[in-house]
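1. Attaching a predicted model along with its sequence, questions to come.
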Amino acid sequence: MIRKLMLAALLLASCGGSNADTADAAAQRRTPRPANAQTALFAGGCFWSAERDVEAIPGVVEAVSGFAGGRVANPGYMQVVRGGTGHLEAVQVTYDPARISYGQLVRRFLRTIDPTDSGGQYCDRGPSYQTAIFALNPTQRREAQAAVAEANRILRGRVVTPVRAAAPFYAAEAYHQDYARRNPAAYGRYRVGCGKDARLRQVWGAQAATH
């Protein structure tokens, strides 16, 4: 309910936004990419949070909010949240392998989510908010499986986050991109109201990636 009210307010605000505002936001997201940049694809519940938390990991160049794992090409946000497309909210991550390996990135990502929750994340419930790691090649699959197995040992066999096969990624609408950075007060209220950091501390203790 919290997120639905915030989304309604955001949609009203974006109707008054100009094309220049959208262009400025997109320009601010662009950062120089190393020549050897690589890509990862994660589903971590609400992509507002996933994008924010993954971009805070040293070595990550950019995260883009969107959808993956479904049956419909180029889905819109409202299609996905209504259900039936099979997509998860996801983030496409560009990272510098000279600064962080894929295995390290997966381990850090797992500590930004509750990998023991099969029904969504925090206050966001339903299939589109389930977590997953999409392995884009055999090496990623091996490293992701190793990271999940390690997390499962730490969390005493309770991990349900799957390692899934590669899937097409579709970027979400512009108003979802960099939501936390562009709307810090609103996002802060959402994050506190959703109880994300409190739950992360319950699950991961000192290893939790809270903000």
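-> Alright, I've got the coordinates.
2. can we go C-alpha only for contacts and neighbour counts from here?
-> OK.
3. Contacts for the helix ranked longest in the chain next, please.
-> Ordering each helix of the chain by length in residues (DSSP state H) puts helix 138-154 first. Identification of contacts with helix 138-154 by Cα atoms under 8 Å, 6 or more residues apart in numbering yields Tyr102, Gly103, Val106, Arg107, Leu110, Ile133, Ala135, Arg158, Val159, Thr161, Val163.
4. Presented hereafter is structure B, for comparison with structure A:
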Amino acid sequence: MERAIFAGGCFWCMVQPFEEQEGILSVRSGYTAGHVSNPTYEQVCSKTTGHTEAVEIIFDPKKITFSDLVEIYWAQTDPTDAFGQFEDRGDNYRPVIFYCDDRQKEIAEQSKAALQASGRFDKPIVTTIEPAQPFYEAEEYHQGFYQKSPERYKESSAIRKVFLKENWK
């Protein structure tokens, strides 16, 4: 099994697209890349911990590759917006591909370069590629939020869905 960590705005919206793929064993919402151990949601929202909302994915590389996951990731984000994603603003919502080893780093960098060269976007691709840091799972009420609170999830992801439809389909 392998591990991947992606940040692309509110973690509620990042779970379902990965969880629906064959070969995914788990997708957990959480926090990473900050300076506070075991932060709470309230602490992360205060923008004082340095953490970014992210998802940690455990996957079977025989069924789905890291490269596949990176392609799924791009199609969930606005890779031209470094200051958050959609209605979620600030460093705690910045887009990041966190790599767990040199192979993942190389795959992410090549994919980012290919996306930039594709001309799909008029602006530069600003998603960062950074080494994985400790990942702290979010509180249980955040896990699988799209299933637990479908109406609230639908409301929170409306702007994202319009952008994705216009730019990735």
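-> It's in. The model shown is predicted, which means the values in this text are computed figures rather than measured ones.
5. TM-score for the pair, please.
-> TM-score of the superposed chains, computed with TM-score structural alignment, normalised by the length of structure 2, equals 0.93; 167 aligned residues with a Cα RMSD of 1.3 Å.
6. isn't Pro95 of structure 2 right up against Thr127?
-> Yes: if you go by Cα atoms under 8 Å, Pro95 of structure 2 and Thr127 touch, sitting 5.1 Å apart.
7. re the thing from before, what is the most widely separated pair among the contacts of helix 138-154 of structure 1?
-> The largest separation in the contacts of helix 138-154 of structure 1, counting by Cα to Cα, is between Tyr102 and Arg158 at 22.9 Å.
8. Mind checking which of these two has more residues around it?
-> Ranked by neighbour count (other Cα atoms under 10 Å), Tyr102 of structure 1 and Arg158 place Tyr102 first, with 19 against 13.
9. Which residue in structure 2 aligns with the more buried one?
-> With TM-score structural alignment as the matching criterion, the partner of Tyr102 of structure 1 in structure 2 is Phe66.
10. just to revisit the earlier point, show me whatever sits in contact with both of Pro95 and Thr127 of structure 2.
-> Going by Cα under 8 Å, 6+ apart, residues that sit against Pro95 of structure 2 and also against Thr127 are Pro79, Asp81, Ala82.
11. so the last one is in which element?
-> In this structure, Ala82 of structure 2 sits in neither a helix nor a strand according to DSSP states H and E.
12. Which residue of structure 1 is paired with it in the alignment?
-> In structure 1, the residue matched to Ala82 of structure 2 (TM-score structural alignment) is Ser118.
13. What is the neighbour count of Thr112 of structure 1?
-> By the criterion of other Cα under 10 Å, Thr112 of structure 1 has 22 neighbours.
14. right, and the helix or strand after the longest helix of structure 1?
-> Moving toward the C-terminus from helix 138-154 of structure 1, the next helix or strand (DSSP H and E) is strand 163-165.
15. equivalent range in structure 2 for that next one?
-> Mapped onto structure 2 using TM-score structural alignment, strand 163-165 of structure 1 spans residues 129-131.
16. Give me the mean deviation of that stretch from structure 1.
-> The superposed stretch 129-131 of structure 2 is, by mean Cα distance after the TM-score superposition for structure 1, a mean 0.7 Å from where its aligned residues fall in structure 1.
17. Only the buried residues of that stretch, if you could.
-> Of all the residues in stretch 129-131 of structure 2, those buried under the rule 16 or more other Cα atoms under 10 Å are Ile129.
18. cool, and stretch 134-150 of structure 2?
-> Residues of stretch 134-150 of structure 2 classed as buried by neighbour count (16+ other Cα under 10 Å): Phe135, Tyr136, Glu137, Ala138, His142, Gln143, Gly144, Phe145, Tyr146.
19. Of those, just say which sits nearest to Phe163 of structure 2.
-> Nearest to Phe163 of structure 2 out of those is Tyr146 (Cα to Cα; 18.7 Å).
20. Aligned counterpart of that closest one in structure 1, please.
-> Matched to structure 1 by TM-score structural alignment, Tyr146 of structure 2 sits across from Ala180.
21. Doesn't that match lie inside a helix?
-> Yes: Ala180 of structure 1 sits within a helix when classified using DSSP: H, G, I helix; E, B strand; the rest coil.
22. how about TSV for the buried residues of stretch 134-150 of structure 2, with distance to Glu20 of structure 2 added?
-> TSV is the format used below for these (distance: Cα to Cα, whole Å):
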residue	distance to Glu20 of structure 2
Phe135	22
Tyr136	23
Glu137	20
Ala138	20
His142	17
Gln143	15
Gly144	12
Phe145	14
Tyr146	12
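23. residue contacts, the spatially most central residue of structure 1?
-> Centroid-nearest residue in structure 1, with Cα atoms, centre = their mean: Ala50, separated by 2.9 Å. With contact taken as Cα under 8 Å, 6+ apart, Ala50 of structure 1 is in contact with Ala43, Gly44, Ala90, Val91, Thr112.
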